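# output the structure for:
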Amino acid sequence: MAGGGGNPPPEIHVRVHSRRGFNMIHPVEIESPPPTVAGAAPAANESPNAAMYREVKHFKKWFPWLVPSFVLANVVMFIITMSVNNCPKNSVSCVAGFLGRFSFQPFKENPLLGPSSTALEKMGALDVGKVVHKHQGWRLITCMWLHGGVFHLLANMLSLLVIGIRLEQEFGFVRIGLLYLISGLGGSLLSALFIQSNISVGASGALFGLLGGMLSELITNWTIYANKVAAMVTLVIIIAINLSVGILPHVDNFAHLGGFLSGFLLGFVFLIRPQFGWVYQRYAPGYSLTSAKPKFKTYQCILWILSLILLIVGFTVGLVMLLHGVDLNDHCSWCHYLSCVPTKRWSCNTQPASCQSVQTGNQYTLTCSSNGKSKTYSLLNPTARQIQGLCAQLC
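Below you'll find the predicted structure:
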């Protein structure tokens, strides 16, 4: 690419973690407490049944503040990103120009009403090349707090409020906070191993981690739920619908899958509940049992150990492969279909756009390398970012 404004870098496509169609609440209810056992001694002004029910259905103790804080942090980061983007200074045209430096990039460049890919990269978007070759591993975390536009932000944050608040009420901020952050890291890691030509942003890996955690929580605490089959079918259908959205182009389904798998395994570790018999023993010392009940069932302990081992091994192997520059597409010829399935209506080709530039005075003629389209612009000392934005619109 040549031009009087210097050699502009090639356009970088943003692959967002989309959350279209995501509207989920916890579908299960805990069974009512069993009837009072004759001779059972209530603990200090509270019946054993009430104490047991409170122990198992303990989410009423937790006030949800962490999830709303996550939402606030994402909104603040988006505002800061738009300020850094400063469209009037760095682009020829902007959407909603009355917003000044907070105005949006042209629709052809970013249809989500948001910043340029350059601004997102500057703020910490996931760029595999910089993670591998410039040791910027922190991008695996920072990309979770960035969004491609207003529509992307609204979809993710509404989903987080609907799902996250309910889970935080049930399990507390420590476990749900760790589940959210580790799942987001897992989503970023799998995305980086498969999609290495585009930058990636969004909280969807972490959100799918919450969905995965809900599924494993239902499995590991199977005996304490009513309407088990209906709850399982509902949850599986919702997960399947949301994962199927990821086969559309420009949606990073690898982040969804990585987050979901991480959250699914973490659910067995963080969201395990004690069985009814153990809780009843604890709060009803007069209750006679032929043998002492363990706190957790055998299958719960097995799932806990296996999940923890798989998490440690998976994250370790994944990070080692990423830092060695491994592209998993080279070892799995069909895996790319998990993120995009080409049809007659759309193509999965998301190669970065590039243009050839010819300058004649203040006239710049750009020719898109991918589709051959050409257009002449009248520009006075344009910056590299301005030419890059025009190339993105043209291609």
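
# drop to CA atoms for contacts and neighbour counts, all remaining ones
OK.

# gap between the nearest residue to Ser378 once chain neighbours are set aside and Thr223?
On the basis of C-alpha to C-alpha, 6 or more residues apart in numbering, the spatially nearest residue to Ser378 that is not a chain neighbour turns out to be Gln363, at 4.7 Å. Noted for Gln363: a distance of 73 Å to Thr223, by C-alpha to C-alpha, to the nearest Å.

# which parts of the stretch 201-350 of the chain are helices?
Ranges of helices in the stretch 201-350 of the chain, per DSSP state H, counting those that start in this stretch, are 204-220, 228-245, 253-270, 276-283, 298-323.

# please provide the structure for the following sequence as well, for comparison with the first:
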Amino acid sequence: MKGKDSSPEVPITVHGRSGDGRVVAVAEDQAFGEVRPFGRWVPWLVLSFVVANVVMFVVTMYVNDCPRKSGFCIARFLGRFSFQTFKENPLLGPSSDTLYKMGALQVADVVRKHQAWRLFTCIWLHAGVFHVLANMLSLYFIGIRLEQEFGFARIGILYVISGFGGSLLSALFIQSSISVGASGALFGLLGSMLSELITNWTIYANKLATLLTLVVVIIINLAMGILPHVDNFAHLGGFLSGFLLGFVFFVRPQFGWVSQRNALPGYATTSLKQKHTMYQYVLWVVSVILLISGFTVGLVILFRGVNANKYCSWCHYLSCFPTSKWSCKSQLVSCMMNQTGNVLDLTCLSNGKSNVYVLSDDDPSLIQSLCNQLCS
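Alright, predicted model coming up:
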């Protein structure tokens, strides 16, 4: 459901973005428990992010005001903070109309109305109580240790850029529903842990054990994304962004250079040690090039209105893999249309909902998209 009179209703098949904090905790203990810290920071930024996400969810529920707008609500004793019915939102949360008003990712608005800010605002929104709790648990376990090791500035930049990367890839492949959640940014933090291990390979003691733990955690979390109604493209986009950013932000000096620099007078080594190895410089340069080119190409394709699924017939399996237990096919919908000039009156035949839209053009794909969004 959309929030403006001229905008369509979006089905509550909101693509949630979530991780598993309990599994990730094992990886971050392995990854950082063996590395001598080069500095420690008080992790205030990650805690601020957790608070900000929770506050945004509370504000979203306040704006939602289910008793006044819907009538049928769960936990009505909470007043305007009560939840939509499970049929509309099984995650115990607001309506998709409210999520849209608060800044959920809606590709049609990003492309046609130039609302690129939705690529950022959607990472601070969550579809329900279960959604926000899962993501904040993951953020706490992953982010605290990363911020302690590398400081708030690098973690903050990595979090936001990874979230943007997740939203960008999601917008290129999922264009028929809205998407919200912080897990694109969370998977960016997870990806940066892997690249941090690779670029600082020589300073780890149990390299293979740490690498195996991280790889298993990554596979488990990405595998969860093939379930229906989970936006795995946001996970993949965030992970790839964070993986490349880790090579840029998390380069550590080699132990030989540190030992030489801190050696007592008379104990200095005779040969000069380099602060960084050549492969660290190479990874840094390659990652910067891939990040800039990837974001540039992605944004150009997005704002040209390209649906990436047309050029990758198998990519949809990355977000939902059909099994005997569930189907990934979208329910077929149809609408009754009455158009006068540029004013379009649509009525969804499956649920009876109707809305009026002012069109800038008569693109059939746009009309079908409005019908899909109107039918829930």
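
# need the helices of the stretch 201-350 of structure 1 in TSV (columns: mean neighbour count).
Shown next, in TSV, are those (neighbours: other C-alpha atoms under 10 Å):
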stretch	mean neighbour count
helix 204-220	27
helix 228-245	15
helix 253-270	28
helix 276-283	19
helix 298-323	15
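
# out of those helices, the one nearest Thr142 of structure 1 is which?
Distances from Thr142 of structure 1 to each of the helices of the stretch 201-350 of structure 1 were compared using C-alpha to C-alpha; the minimum, 12.3 Å, belongs to helix 204-220.

# what's the mean deviation for that closest one versus structure 2?
Compared with structure 2 after fitting, helix 204-220 of structure 1 has a mean deviation of 0.3 Å; criterion: mean C-alpha distance after the TM-score superposition for structure 1.

# what's that helix packed up against?
helix 150-171, helix 173-194, helix 228-245, helix 253-270, helix 298-323 (3 or more C-alpha pairs under 8 Å, 6 or more residues apart in numbering; DSSP states H and E).

# what sits against the corresponding residue of structure 2 for Ala73 of structure 1?
In structure 2, the residue paired with Ala73 of structure 1 is Ala52, using TM-score structural alignment. With contact taken as C-alpha atoms under 8 Å, 6 or more residues apart in numbering, Ala52 of structure 2 is in contact with Trp124.

# mind running it again at 7 Å?
If you count contacts by C-alpha atoms under 7 Å, 6 or more residues apart in numbering, Ala52 of structure 2 has none.

# and it, what element?
Assigning secondary structure by DSSP states H and E places Ala52 of structure 2 in helix 44-64.

# mind listing what's buried in the next helix or strand after that helix?
From helix 44-64 of structure 2 onward toward the C-terminus, using DSSP H and E, the following helix or strand is helix 66-69. Applying a neighbour-count criterion of 16 or more other C-alpha atoms under 10 Å, one finds 66-67 buried in helix 66-69 of structure 2.

# helix 66-69 of structure 2 vs structure 1, average distance?
Its matched residues in structure 1 lie on average 1.0 Å from helix 66-69 of structure 2 after superposition (mean C-alpha distance after the TM-score superposition for structure 1).

# now do that helix: which range of structure 1 does it align onto?
Residues 87-90 of structure 1 are where helix 66-69 of structure 2 aligns, with TM-score structural alignment as the criterion.

# tell me the SS of Ser357 of structure 1?
The three-state label for Ser357 of structure 1, taken from DSSP: H, G, I helix; E, B strand; the rest coil, comes out as strand.

# show me what Val107 of structure 2 lines up with in structure 1.
Per TM-score structural alignment, the equivalent position to Val107 of structure 2 in structure 1 is Val128.

# who touches its match in this structure?
For Val128 of structure 1, the contact set (C-alpha under 7 Å, 6+ apart) comprises 192, 196.

# ok now the match of helix 66-69 of structure 2, how far from the chain's centre?
The chain centroid and the centroid of stretch 87-90 of structure 1 are separated by 29 Å under C-alpha atoms, centre = their mean, to the nearest Å.

# what's next to it, contact-wise?
The set of residues external to stretch 87-90 of structure 1 that reach it, using C-alpha under 7 Å, 6+ apart, is 94, 100-101, 103-105, 385-386.

# run the last query once more with 6 Å
With contact meaning C-alpha atoms under 6 Å, 6 or more residues apart in numbering, stretch 87-90 of structure 1 is reached by 101, 386.

# check stretch 328-337 of structure 1 too.
Residues outside stretch 328-337 of structure 1 that contact it (C-alpha under 6 Å, 6+ apart): 193-194.

# again, 8 Å this time
Contact with stretch 328-337 of structure 1 is made by 193-194, 247, as judged by C-alpha under 8 Å, 6+ apart.

# ok, those residues vs Gly164 of structure 1, which is closest?
So of the contacts of stretch 328-337 of structure 1, ranked by how close each gets to Gly164 of structure 1 (C-alpha to C-alpha), first place is Ile247, at 24.8 Å.

# give me the neighbour count for that closest one.
Other residues within reach of Ile247 of structure 1, judged by other C-alpha atoms under 10 Å, total 20.

# do Leu344 of structure 2 as well
Close neighbours of Leu344 of structure 2, defined as other C-alpha under 10 Å, add up to 17.

# can you pull the contacts of the closest residue to it other than its chain neighbours?
For Leu344 of structure 2, the nearest residue in space outside its immediate sequence neighbours is Tyr357; the separation is 5.1 Å by C-alpha to C-alpha, 6+ apart. Tyr357 of structure 2 is in contact with 5-8, 343-346, counting by C-alpha under 8 Å, 6+ apart.

# so who does the equivalent of Leu266 of structure 1 over in structure 2 touch?
Aligned counterpart of Leu266 of structure 1 in structure 2: Leu245 (TM-score structural alignment). Counting by C-alpha under 8 Å, 6+ apart, Leu245 of structure 2 touches 158, 192, 287-288, 291.

# got CSV for these, with distance to Gln280 of structure 2 too?
Putting the contacts of Leu245 of structure 2 into CSV (distance: C-alpha to C-alpha, whole Å) gives the following:
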residue, distance to Gln280 of structure 2
Leu158, 18
Ser192, 14
Ser287, 11
Val288, 12
Leu291, 16
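
# break down the stretch 1-150 of structure 1 into its strands, ranges please.
Assigned strands in the stretch 1-150 of structure 1, in chain order: 14-16 (criterion: DSSP state E, counting those that start in this stretch).

# and the residue mapped onto Gly266 of structure 2 from structure 1, how many neighbours?
With TM-score structural alignment defining the correspondence, Gly266 of structure 2 maps onto Gly286 in structure 1. As a burial measure, Gly286 of structure 1 scores 15 neighbours (other C-alpha under 10 Å).
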